[in-house]
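# build me a model:
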Amino acid sequence: MKVAEADILIVPGYGDSGDGHWQTRWEQRLSTARRVEQADWNNPVLEHWTARIVREVSVATRPVVFVAHSLGVATVLHALPNLGAKVAGAFFVAPPDIEDARRVPEGLTAFGPYPLARLPFPAITIASRNDPYCAFETAERLTQNWGSLLIDAGESGHINVDSGHGPWPEGTMVFAEFLSRLQPPKVH
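Okay, here's the model as predicted:
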């Protein structure tokens, strides 16, 4: 699949992805990418956030590919039962451990637990060994349940601007390869 053949939905996490964040850069560079905007980035409500994703998928005119970071990963997973067959794939980065109140900001555990069913589309999950919001072992367990390919990002923090991942060229290469292997979903 090529960029022009997909609606690429950028799904930031808690606090949004600022100007220097790799998600913002990708949104600006990929012609069919658009951000799933939330009404309140700093006070997330699961039902509101998932409803926004469902709405964006419903207006998509091409197969959907998610590019989700942090809490955006949990949001996409909780929205899945309401998305239909338009999703071709998901690129998940730095999923937080939303079940561990010691690791995530207050209130974000309301997004837990993660759905653990196998995903109905191909996915890649990139996780770091020193992400302050998720132990690598937790990311391994989650991706095994989802049937997602796990990519070990080494010691890369939360894979955001604070950890030095503004442009993130390695992520761009992995995403390009992932996208090139996707097939449009089969609509029944």
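# make it CA atoms for all contacts and neighbour counts henceforth
OK.
# mind listing the helices for the protein?
Using DSSP state H, the helices found in the chain span residues 22-29, 46-58, 71-79, 136-146, 169-181.
# now those in a markdown table, with mean neighbour count?
Supplementary listing: those in a markdown table, determined by neighbours: other C-alpha atoms under 10 Å:
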| stretch | mean neighbour count |
| --- | --- |
| helix 22-29 | 18 |
| helix 46-58 | 18 |
| helix 71-79 | 23 |
| helix 136-146 | 17 |
| helix 169-181 | 14 |
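# okay if I get those helices as a markdown table plus distance to S128?
Below are the helices of the chain laid out as a markdown table (distance: least, C-alpha to C-alpha, whole Å):
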| stretch | distance to S128 |
| --- | --- |
| helix 22-29 | 16 |
| helix 46-58 | 25 |
| helix 71-79 | 15 |
| helix 136-146 | 6 |
| helix 169-181 | 13 |
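# of these, which approaches V87 most closely?
Between V87 and the helices of the chain, the tightest spacing by C-alpha to C-alpha is seen for helix 46-58, at 8.0 Å.
# that closest one packs against which elements?
If you count contacts as 3 or more C-alpha pairs under 8 Å, 6 or more residues apart in numbering; DSSP states H and E, helix 46-58 packs onto helix 71-79.
# Proceed likewise with the subsequent sequence, for comparison:
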Amino acid sequence: MARHLLVPGRGIPRPEHWLRRWADAHPDYRWAPRPPGPPFNLADRVAALHAAITADPEPAVLIAHSAGCITTVTWAGRHAGPVRAALLVTPPYLDPDWTPGPDDPPDYAFGVVPRSRLPFRTVLVASRTDPYTTFAQFEQYAEDWGAELFDAGDAGHIETASGYGPWPDGERLVAALG
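Next up, the predicted model:
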């Protein structure tokens, strides 16, 4: 048996977002951290995820969306804990050479995204029409992280604006992870 931790992106998912629907439908799923909304402070998010993972010796399945994927891979690069697997849904691509400019919001300061192989089974969900990441960039992330790549097709960013409330494919992927 595994516990499920939901790792949110930058904002607070709308009630119709698949992450919120899953949280409501599965009382045993826990937020890690609870969606705080902007600004996105990576250090705070990684610390909250670490606290949630290490709070229980039971292995966790991490379910991350967008910037939550960055939180997850950053955590894995700095910490260890009982994690069975991760579902990383449409991680945004961050150019390793990019630095925020003076007019960028402070929550754009993600830092360099770790590119080493993750120490647990990982499925990366990629969209061919994501506005933040090209399919080739998803493929590179999957290769770097040692993740299985799931091609979601023309799915946008797999969020409410792209038409995702219910997401049966995602539920099947989580079930296969344990």
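# the helices of the first structure: which one's closest to G13 of the first structure?
With C-alpha to C-alpha as the measure, helix 71-79 is the member of the helices of the first structure nearest G13 of the first structure (4.2 Å).
# where in the second structure does that closest one fall?
On the second structure, the counterpart of helix 71-79 of the first structure by TM-score structural alignment is residues 67-75.
# quick one, strands of the first structure?
In the first structure, the segments counted as strands under DSSP state E are 7-11, 33-35, 64-69, 87-93, 123-127, 149-152.
# what about the match of helix 71-79 of the first structure, how far off from the first structure?
After superposition onto the first structure, stretch 67-75 of the second structure sits on average 0.5 Å from its aligned residues (mean C-alpha distance after the TM-score superposition for the first structure).
# how much space between the closest residue to P166 of the second structure other than its chain neighbours and L177 of the second structure?
Distances taken as C-alpha to C-alpha, 6 or more residues apart in numbering place W18 nearest to P166 of the second structure, at 5.5 Å, with adjacent residues excluded. To L177 of the second structure, W18 of the second structure is 18 Å away according to C-alpha to C-alpha, to the nearest Å.
# repeat for G37 of the second structure
27 Å.
# what's near enough to touch the residue lying closest to P57 of the second structure once chain neighbours are set aside?
Using C-alpha to C-alpha, 6+ apart and skipping the chain neighbours, the partner closest in space to P57 of the second structure is P82 (6.2 Å). Residues near P82 of the second structure by C-alpha atoms under 8 Å, 6 or more residues apart in numbering: I53, T54, P57, E58, P59, A60.
# let's see that with 7 Å instead.
By C-alpha atoms under 7 Å, 6 or more residues apart in numbering, P82 of the second structure lies in contact with I53, P57, E58, P59, A60.
# any idea how far A155 of the second structure is from the last one?
When you say that, I think you mean A60 of the second structure. From A60 of the second structure across to A155 of the second structure, the span is 27 Å (C-alpha to C-alpha).
# which of the two has more neighbours?
Neighbour count, other C-alpha atoms under 10 Å: between A60 of the second structure and A155, A60 has more, with 22 against 17.
# my guess is the more buried one contacts G81, does it?
No. With contact defined as C-alpha atoms under 7 Å, A60 of the second structure does not count as touching G81 (8.9 Å).
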